[in-house]
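Participant: okay, predicted coordinates and the sequence, questions at the end:
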Amino acid sequence: MRLTIPVIKVLSALLAEPDAPRYGLDLMRLTGLPSGTLYPVLHRLQAADWLAADWEAVDPVAAGRPARRYYRLTGEGTRSARLALAEVRALTPAQRPHEGPGPAGAPAW
């Protein structure tokens, strides 16, 4: 699985509550991703067997809305996502407040 920023955002959102089923709009709100970015990521995660998807059993007329497709990490998906995010965190430099001037020529962020 190629870990792009959108993939990392989706995996992080799903891992926040791994047993909770999430639907598209819910994931869009959690990740800040637009639907045109989110749904291809969900499709790739399903193709990799990291994600299971099922339609809810609801009468759209009675519910007053279309049926939702719920996504949930599989057991393998949960394990793989945790490992992948741990690897990403290990590669990301720690973010600390700047403590005084840095080496000559270095930006003081």
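Facilitator: Right, received. Where do you want to start?

Participant: rest of the way, CA atoms for contacts and neighbours
Facilitator: Noted.

Participant: what comes up buried for the lengthiest helix in the chain?
Facilitator: Counting by DSSP state H, the longest helix found in the chain is helix 75-91. By neighbour count on 16 or more other Cα atoms under 10 Å, the buried set for helix 75-91 is 77, 78, 80, 81, 84, 85.

Participant: and here's the other structure:
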Amino acid sequence: MNTELRLTVPVARVLAALVADPAGDHYGMELMQSSGLPSGTLYPILARLTGAGWLDKRWEDIDPSTAGRPARAYYRLTPVALPVARQRLAELHEQTRPGPAHAAGKEATA
């Protein structure tokens, strides 16, 4: 697994959606809704995460003509990636929250 994956805001949104239900199988439309990302942003991220070893991908075993829709690809964080994803998201949260200097500046202008 490549742990040096660049954690952009869209990647963090996808990881946060996956970490929220780590045992669940997630498909594209669900991840688009939970991350707020369009398909043109989501699917390249899913491909990068899968290629880097962060996600397992499996295809739904259905007959599309019987189901009336195409088979879905399901994604799940790998057991190795889950703690790394949680740690990276926690670090990002810590880096982006307002610090004491920001709070002091607010008090000075209030």
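Facilitator: Here it is on my side, so go on. Not measured: the values here are computed from a predicted model.

Participant: where does the TM-score land?
Facilitator: With the length set by TM-score structural alignment, normalised by the length of the first structure, the two chains reach a TM-score of 0.86; 101 aligned residues with a Cα RMSD of 1.7 Å.

Participant: on that earlier part again, and the longest helix of the first structure, which stretch of the second structure?
Facilitator: Mapping helix 75-91 of the first structure onto the second structure (TM-score structural alignment) gives residues 79-95.

Participant: which residues sit against that stretch?
Facilitator: 1, 3, 7, 12, 15, 16, 19, 22, 53, 54, 55 (Cα atoms under 8 Å, 6 or more residues apart in numbering).

Participant: what residue of the second structure takes the place of residue 64 of the first structure?
Facilitator: Aligned partner of residue 64 of the first structure by TM-score structural alignment: residue 68.

Participant: what's the neighbour count on its match?
Facilitator: 9 (other Cα atoms under 10 Å).

Participant: now do the contacts for residue 45 of the second structure.
Facilitator: Residue 45 of the second structure sits next to 11, 14 when contact means Cα under 8 Å, 6+ apart.

Participant: distance check, the match of residue 64 of the first structure against residue 62 of the second structure.
Facilitator: For residue 68 of the second structure, the distance to residue 62 of the second structure equals 10 Å [Cα to Cα, to the nearest Å].

Participant: for residue 49 of the first structure, list the residues it contacts.
Facilitator: So residue 49 of the first structure contacts 74, 76, 77 (Cα under 8 Å, 6+ apart).

Participant: that one should be in a helix, yeah?
Facilitator: No. Residue 49 of the first structure is assigned coil when assessed by DSSP: H, G, I helix; E, B strand; the rest coil, not a helix.

Participant: residue in the second structure matching it?
Facilitator: Using TM-score structural alignment as the criterion, residue 49 of the first structure maps onto residue 53 of the second structure.

Participant: in a markdown table: the buried residues of helix 75-91 of the first structure, plus distance to residue 27 of the first structure.
Facilitator: Output for the buried residues of helix 75-91 of the first structure, formatted as a markdown table (distance: Cα to Cα, whole Å):
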| residue | distance to residue 27 of the first structure |
| --- | --- |
| 77 | 17 |
| 78 | 16 |
| 80 | 19 |
| 81 | 16 |
| 84 | 19 |
| 85 | 18 |
